[in-house]
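> let me see the structure of the following:
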Amino acid sequence: MAPPELHPAVLQNVALTVRPTTGSALALETKVLDLEPQSDGSTTLVVAPPPGLDPREHHFDATLAWTYPLGRMECTVRTRPARRAYGEVWLLCPSAPATRLQERAYFRARIAVPVLLTWTDLDAEREPEQDPDVEPEPIDLAGVVVDLSEGGLLATVPRGSRAPAVGTRLEATVRVDDEDLAQPATVVRHVRFASGGIGVAVAFAEPRRHGDRLRAVVFAVERRRRSRT
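As a prediction, the model looks like this:
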């Protein structure tokens, strides 16, 4: 799959894209429960079946992605159901060697800080009595950043909230050390977490605006993480 030091760690959250036999691909997040070395030198990952999906389903075309100190790795896998002492699981078997994703231009780190997403829904239907010349009120959505870089972020938002659509231009205000760092951004994708929550990924339109500040925060988080290992 990859050199052992590049495997996702036990209890690490990983991204899993599965392609069911019917319907579109699903971007999910799950957790590695165990690593099982195989006789051919590969490693099978034992992960928790994402909620809402049939834990007994097979997937012959799936993609696993995870972060490590030098960037982000990706590997194509097959999934098959199994059972371990702690319950039903999915076994992820690599179908090709893992590769480092080179398209990431910025170093990222997992971090939990508040974020406020603000946008105007210009496509929303107006009430009959509304003045057509009056712009709609801005929409504010508070969330928590779970992955941050100077080029963008991934935030989890409350269940049931109205997330901005992919392609929406908005203002993302990240709060770091009692400082509000606001900048324009665009929603690039939605993520469905294994917990059932929704993630909103945005790319900053002007990465240099707060690039130095965010880069320092991300590197500090990674240094602290590595000092504990």
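> drop to CA atoms for contacts and neighbour counts, all remaining ones
Fine.
> D140 is in contact with V115, isn't it?
No - between D140 and V115 there is no contact under CA atoms under 8 Å: 10.3 Å.
> host element of T118?
T118 is part of strand 113-119 when elements are defined by DSSP states H and E.
> buried residues in whatever helix or strand comes next after that strand, which are they?
Once the chain leaves strand 113-119, the next helix or strand it forms, by DSSP H and E, is strand 139-149. For strand 139-149, a neighbour-count test (16 or more other CA atoms under 10 Å) marks 140-149 as buried.
> now show me the structure for the sequence below, then we'll compare the two:
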Amino acid sequence: MLNNKEYQFEPVPKNSLVVELTKRLLDYIFSGSIRPGDKLPTERKLQEAMQVGRSAIREALKALTVLGIVEVRQGDGTYLKKLDSALLTQSIEWGLLLGEKHMMDIIEARKEIEISIVKYAAERRTPEEVQQLGEILERLKHSTLDNFVEHDIAFHLKLAEMAKNTALKGVLTSLQSLLRTWIKCVIDAAGETSFSYVDHYNIYKAVSEGNPLQAVKAMEAHMGDATSRLINEIQKDEQLEAEPPV
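Below is the predicted model of the structure:
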């Protein structure tokens, strides 16, 4: 039995395997068979239930992990996180849960959103806003690994506020949970934050000086670095080894 509440998985067609697996896992999550904080079935059990290879199961779990829906605890298992329903609804509507190609699409989209935001922020910032951004940067500088993510997100959301474009701010705000997962993934893998602080300082300097061209260059460098680190983590085979039969 997969869980206290039995959920019947069906065999998955071979076409669009990862896409279909991700959908099936979401169906499982929405079925009520599992609640936030509960442990998902092991890769082996999912493999047997849906009659697919373990590599396909891992790719589908990667999609859910990057989106912050599930959490892999090394040596323990995969757990359902507390869901942000607004984020999840948008994610499904945008097709973000449909495999690696779509993950790359949203990574690319975030880059373009951030670049547009920082350009307008440099053009439209006020002295008070620059001071507030500097205060966030200072907190970022003295952050630990545990609280860096929250200050990082605060920095980007402040830029969105400074851009004075409600549509761009709304999009970035709706992605908070997703950004939190991505940033944590990158920082945890690096084990330190100095590289990210330098990126943020360069962005702050350009914005504070009212230089949109330099601000865009600084954001492009930051997004390029963060994206390459994230992609490296996505592509790593870090999923759990097979657990002993239970």
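> quick TM-score on the pair, please.
The pair, once superposed, lands on a TM-score of 0.29 when counted by TM-score structural alignment, normalised by the length of structure 1; 112 aligned residues with a CA RMSD of 5.8 Å.
> and the strand holding T118 of structure 1, what does it pack onto?
In terms of contacts (3 or more CA pairs under 8 Å, 6 or more residues apart in numbering; DSSP states H and E), strand 113-119 of structure 1 is packed against strand 139-149, strand 169-176.
> now do it and strand 169-176, the angle between them.
Going by axes from the mean of the first three to the mean of the last three CA atoms, to 10 degrees, strand 113-119 of structure 1 is angled at 160 degrees with respect to strand 169-176.
> contacts for strand 113-119 of structure 1, please.
138-146, 155, 164, 168-176 (CA atoms under 8 Å, 6 or more residues apart in numbering).
> now with 6 Å?
For strand 113-119 of structure 1, contacts defined as CA atoms under 6 Å, 6 or more residues apart in numbering pick out 138-145, 170-175.
> from the residues you listed, which single one is nearest R226 of structure 1?
Ranked by distance to R226 of structure 1 (CA to CA), the contacts of strand 113-119 of structure 1 are led by V145 at 20.2 Å.
> count of neighbours near the nearest residue to that closest one once chain neighbours are set aside?
Once flanking residues are discounted, V145 of structure 1 sits nearest to A155: 4.1 Å by CA to CA, 6 or more residues apart in numbering. Using other CA atoms under 10 Å, A155 of structure 1 is surrounded by 25 other residues.
> got the buried residues for whichever strand or helix holds A185 of structure 1?
Take DSSP H and E as the rule and A185 of structure 1 turns out to sit in strand 179-193. Going by neighbour count (16+ other CA under 10 Å), the buried part of strand 179-193 of structure 1 is 182-193.
> could you point out which element follows it?
strand 198-204.
> what comes into contact with that following strand?
The contact list for strand 198-204 of structure 1 (CA under 6 Å, 6+ apart) reads 151-157, 185-192.
> list just the nearest of these to W90 of structure 1.
Nearest to W90 of structure 1 among the contacts of strand 198-204 of structure 1 is R192, at 17.6 Å by CA to CA.
> residues contacting that closest one?
Residues near R192 of structure 1 by CA under 6 Å, 6+ apart: 28, 198.
> relative to L28 of structure 1, how far out is it?
Counting by CA to CA, to the nearest Å, the gap from R192 of structure 1 to L28 of structure 1 is 5 Å.
> before we move on, back to that, okay, the angle between the strand or helix carrying the residue nearest to V145 of structure 1 and strand 198-204?
Counting by DSSP H and E, the element that carries A155 of structure 1 is strand 152-157. Put simply, strand 152-157 of structure 1 runs at 150 degrees to strand 198-204, going by the same axes, to 10 degrees.
> just want the angle from strand 152-157 of structure 1 to strand 179-193.
Counting by the same axes, to 10 degrees, strand 152-157 of structure 1 lies at 70 degrees to strand 179-193.
> neighbours of A121 of structure 2, how many?
Burial measure for A121 of structure 2: 28 neighbouring residues, criterion other CA under 10 Å.
> do I have it right that it meets L168?
No - in this structure A121 of structure 2 lies outside contact range of L168 using CA atoms under 6 Å: 11.3 Å.
> what's the overlap in contacts for the two?
Common neighbours of A121 of structure 2 and L168 (criterion: CA under 6 Å, 6+ apart): none identified.
> same for the strand holding A155 of structure 1, what does it pack against?
Other elements packing on strand 152-157 of structure 1 under the criterion 3 or more CA pairs under 6 Å, 6 or more residues apart in numbering; DSSP states H and E are strand 139-149, strand 198-204.
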